[in-house]
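Trainee: Build me a structure from this.
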Amino acid sequence: MTSESIYRKYLMTFDHDEKWGFYVNSLGSTKIKSGDSYPSKGHPGSYNFSWEQGRILNEFQFVLITNGEGFLETKETGKKKISDGDGFMLFPGLWHRYRPKKKTGWTERWVGFSGTIAKMFLSNGFFNSNRPVIQKCKRTNILGYFDSLFHLFNNEPFGYQRLASGICLQLMAELYNIQQISDNEDSLNTMVSRAKQIMYKQINDSINPEEIASEFGISYSKFRADFKKQTGSSPLQYFLLLKIEKSKDLLLRTKKTQKEIAYSLGFESDYYFNRLFKQKAGMTPRVFRNNIKN
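Mentor: Just a heads-up that it's a prediction; the model follows:
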């Protein structure tokens, strides 16, 4: 199933589905071209709505916009701009309306779900009706969850509702993670930037990542995870890479020996420096100096 397809599925649910605690009610994908009327026709009963009247659903829905832009308006938030890659949550019993801009249209995917577990998302504060928009959702894994749901409901194998509930729960978990990263992005950037400054200042010495984490008031495991998320390397590996880059500069700009450079940058031995340099640069310091200069 692709985002260009027009697909709608409204599902009957039974007692055993509801007892499971989480079940999918609706699923769809529609491409609205620029200038097209919206919403498109063919939605049954309470799912249909107009911009003038809006709508109140009896289920949760997550709507993902993969192309185009438009607006979402709810009773609690007022009007919000929706851009390509944004997703938004719709909550049961809460009035809302949304539509693409006429000049851009948009491509939307949505999944509706209910159940006692779904209600816990709201009651436990994982998703908040005051902040329904989740940015940067157009990711391979998010699209993959939708594709899996489309495939499942096209074929309807035995127990497909329970299988769908697992996929949808994975989708919700990933959306929560994306939301948390977005919420903490500014503070995360600041923390990593400060950590890098400490490393630059102490490049000729050593660092203690646990002490840096303590200065930020967080555990080392969280500091390491957040740092790696931003840079792709653990704090210690990043610090060692800085030392290697500084050693390259010294090898090319000065006449210091390899041993002198190693000790000036705080390496415990010339042997360790040589081994690490070769590991990171693909050649020994001596070969690097001779090859680049020549």
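
Trainee: When you work out contacts or count neighbours from here on, use the C-alpha atoms and nothing else.
Mentor: Noted.

Trainee: in the stretch 51-200 of the chain, which spans are helices?
Mentor: Counting by DSSP state H, counting those that start in this stretch, the segments of the stretch 51-200 of the chain that form helices are 116-123, 140-155, 160-183, 185-201.

Trainee: same for the third one, what does it pack against?
Mentor: It refers to helix 160-183. On a contact count with 3 or more Cα pairs under 8 Å, 6 or more residues apart in numbering; DSSP states H and E, helix 160-183 meets helix 15-20, strand 23-32, strand 133-134, helix 140-155.

Trainee: Including mean neighbour count and distance to Pro285, could these go into TSV?
Mentor: Putting the helices and strands packed on helix 160-183 into TSV (neighbours: other Cα atoms under 10 Å; distance: least, Cα to Cα, whole Å) gives the following:
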stretch	mean neighbour count	distance to Pro285
helix 15-20	12	63
strand 23-32	23	57
strand 133-134	23	48
helix 140-155	16	41
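
Trainee: need the contact list for the residue most central in space within the chain.
Mentor: If you average the C-alpha coordinates of the chain and look for the closest C-alpha using Cα atoms, centre = their mean, you land on Ile178, 3.6 Å from that point. Applying Cα atoms under 8 Å, 6 or more residues apart in numbering, one finds that Ile178 lies in contact with Ile134, Gln135, Lys136, Cys137.

Trainee: Relative to Glu4, how far out is the residue nearest to Lys31 when sequence neighbours are not counted?
Mentor: Of all residues beyond its chain neighbours, the one nearest Lys31 is Thr107 (4.3 Å), with distances taken as Cα to Cα, 6 or more residues apart in numbering. Remark: distance between Thr107 and Glu4 (Cα to Cα, to the nearest Å) = 7 Å.

Trainee: before we go on, could you also do this sequence so I can check it against the first one:
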Amino acid sequence: MTTYMDYTISSKPIRIIDRTTDKSKLNIKSLAMISVGHLPNRKLYRRTASFQHYALVYIAGGSGTYRINNGEQMKVGKGSFFFFFPGAVFDYGPAHNETWDEFYFTVEGSRLQEWLDTWLTELDKVHQIGTDDAQQSKIDRIFMLMESGDPANLDRAALLLESFLYELVLSSQPRLREPSADPMTKLLDDISASIHHPFDAAEVCERHHISLSTLRRMIHKATGYSLNEYVHRLKISEAKNMLLNTHQSVKETAVSLGFKDVFYFSRLFKKYVGVSPQHFRTDV
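Mentor: You can find the predicted model right below:
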């Protein structure tokens, strides 16, 4: 990873991670990460910029504008994303005397054409979806995987980016969100999105206007598990991903999933996985 200061771009350190591993060592040839970057407090506005590769740009904070080929100037806000691609000219960046918090992901590979032919069909617009902890968690994991330089982790980073982008696209298209109007789907999505916080059943009930007994009954009917066991299984499943794909300690993993007691977390992990978190990380 390269971290450096460039006051023409930002008043804060910039993080750039370029792929240093030879592409021939990757197992997944159809989709590969080239680089990722984080430009916090970006103040630079670029004009007539062109790019050789496709890139996803996600704005976690701030606002500005984005324009393609001198066309319509589109507003960019917190929780929005847009794309760069070959064969076009872009003007983009925060407004005068303003900044934005930018993450970018540059990719290559034949798999991109499949995206463009099927679900990634609106490259020429700004998509607004909002922000949440689950999105930031995936971004952090992609950066950590890229930073490792390990070929298998670079493959994981590419697949995680594909999943991340797919969810962003689904979230930006109302017609594809219609199934979530189902109360059960909305409830399960809500619980899944909050696994990085201590679980509060009362808050879930309040958001969905149901009683605690109704919440327990709905979860058991949908999953076959009790409410507590379902939440624990979600958290432990995410813990397995974090232990394999990040450098966080067991304690840091526990805290990031809302556990105040690392020993309780370790007991739950062994209950559902069969081994302790430490052994799982070293044995897999």
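
Trainee: Out of the helices of the stretch 51-200 of structure 1, the one nearest Trp20 of structure 1 is which?
Mentor: Each of the helices of the stretch 51-200 of structure 1 has some distance to Trp20 of structure 1 by Cα to Cα; the shortest is helix 160-183, at 7.5 Å.

Trainee: follow-up on the earlier one: joint contacts of Thr107 and Glu4 of structure 1?
Mentor: Joint contacts of Thr107 of structure 1 and Glu4 (Cα under 8 Å, 6+ apart) are Ser29, Thr30, Lys31.

Trainee: mind checking what the last one lines up with in structure 2?
Mentor: The reference is to Lys31 of structure 1. Taking TM-score structural alignment as the criterion, the aligned counterpart of Lys31 of structure 1 in structure 2 is Pro40.

Trainee: Now do that match against Met33 of structure 2, distance only.
Mentor: Computed with Cα to Cα, the distance linking Pro40 of structure 2 and Met33 of structure 2 is 21 Å.

Trainee: re earlier: can I get the helices and strands packed on helix 160-183 of structure 1 in TSV with distance to Ile82 of structure 1?
Mentor: Formatted as TSV, those follow (distance: least, Cα to Cα, whole Å):
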stretch	distance to Ile82 of structure 1
helix 15-20	32
strand 23-32	15
strand 133-134	8
helix 140-155	17
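
Trainee: out of the ones you listed, which comes closest to Gly166 of structure 1?
Mentor: Proximity of these to Gly166 of structure 1 was assessed by Cα to Cα; the nearest stretch is strand 23-32, lying at 9.0 Å.

Trainee: The closest one vs structure 2, mean deviation?
Mentor: After superposition onto structure 2, the average distance of strand 23-32 of structure 1 to its aligned residues comes to 1.0 Å, using mean Cα distance after the TM-score superposition for structure 1.

Trainee: now stretch 141-154 of structure 1
Mentor: Its aligned residues in structure 2 lie a mean 1.4 Å from stretch 141-154 of structure 1 after superposition (mean Cα distance after the TM-score superposition for structure 1).

Trainee: what sits up against that stretch?
Mentor: The set of residues that contact stretch 141-154 of structure 1 without belonging to it, under Cα under 8 Å, 6+ apart, is Met1, Thr2, Lys9, Leu27, Arg109, Tyr160, Ala164, Ile167, Cys168, Gln170, Leu171, Glu174.

Trainee: sorry, back to before: aligned against structure 2, show me the partner of the residue nearest to the centre of structure 1.
Mentor: By TM-score structural alignment, Ile178 of structure 1 lines up with Ser171.

Trainee: Also Phe22 of structure 1?
Mentor: In structure 2, the residue paired with Phe22 of structure 1 according to TM-score structural alignment is Leu31.

Trainee: Likewise for Pro209 of structure 1?
Mentor: Pro209 of structure 1 maps onto no residue in structure 2, with residues paired by TM-score structural alignment.

Trainee: which residues sit in contact with Pro209 of structure 1?
Mentor: Pro209 of structure 1 neighbours (Cα under 8 Å, 6+ apart): Tyr220, Pro235, Leu236.

Trainee: which of those residues count as buried?
Mentor: Burial by neighbour count, 16 or more other Cα atoms under 10 Å: within those this picks out Tyr220, Pro235.

Trainee: From the contacts of Pro209 of structure 1, pick the one nearest Val192 of structure 1.
Mentor: Closest approach to Val192 of structure 1 among the contacts of Pro209 of structure 1 (Cα to Cα): Pro235, at 9.3 Å.

Trainee: Great, nothing more from me.
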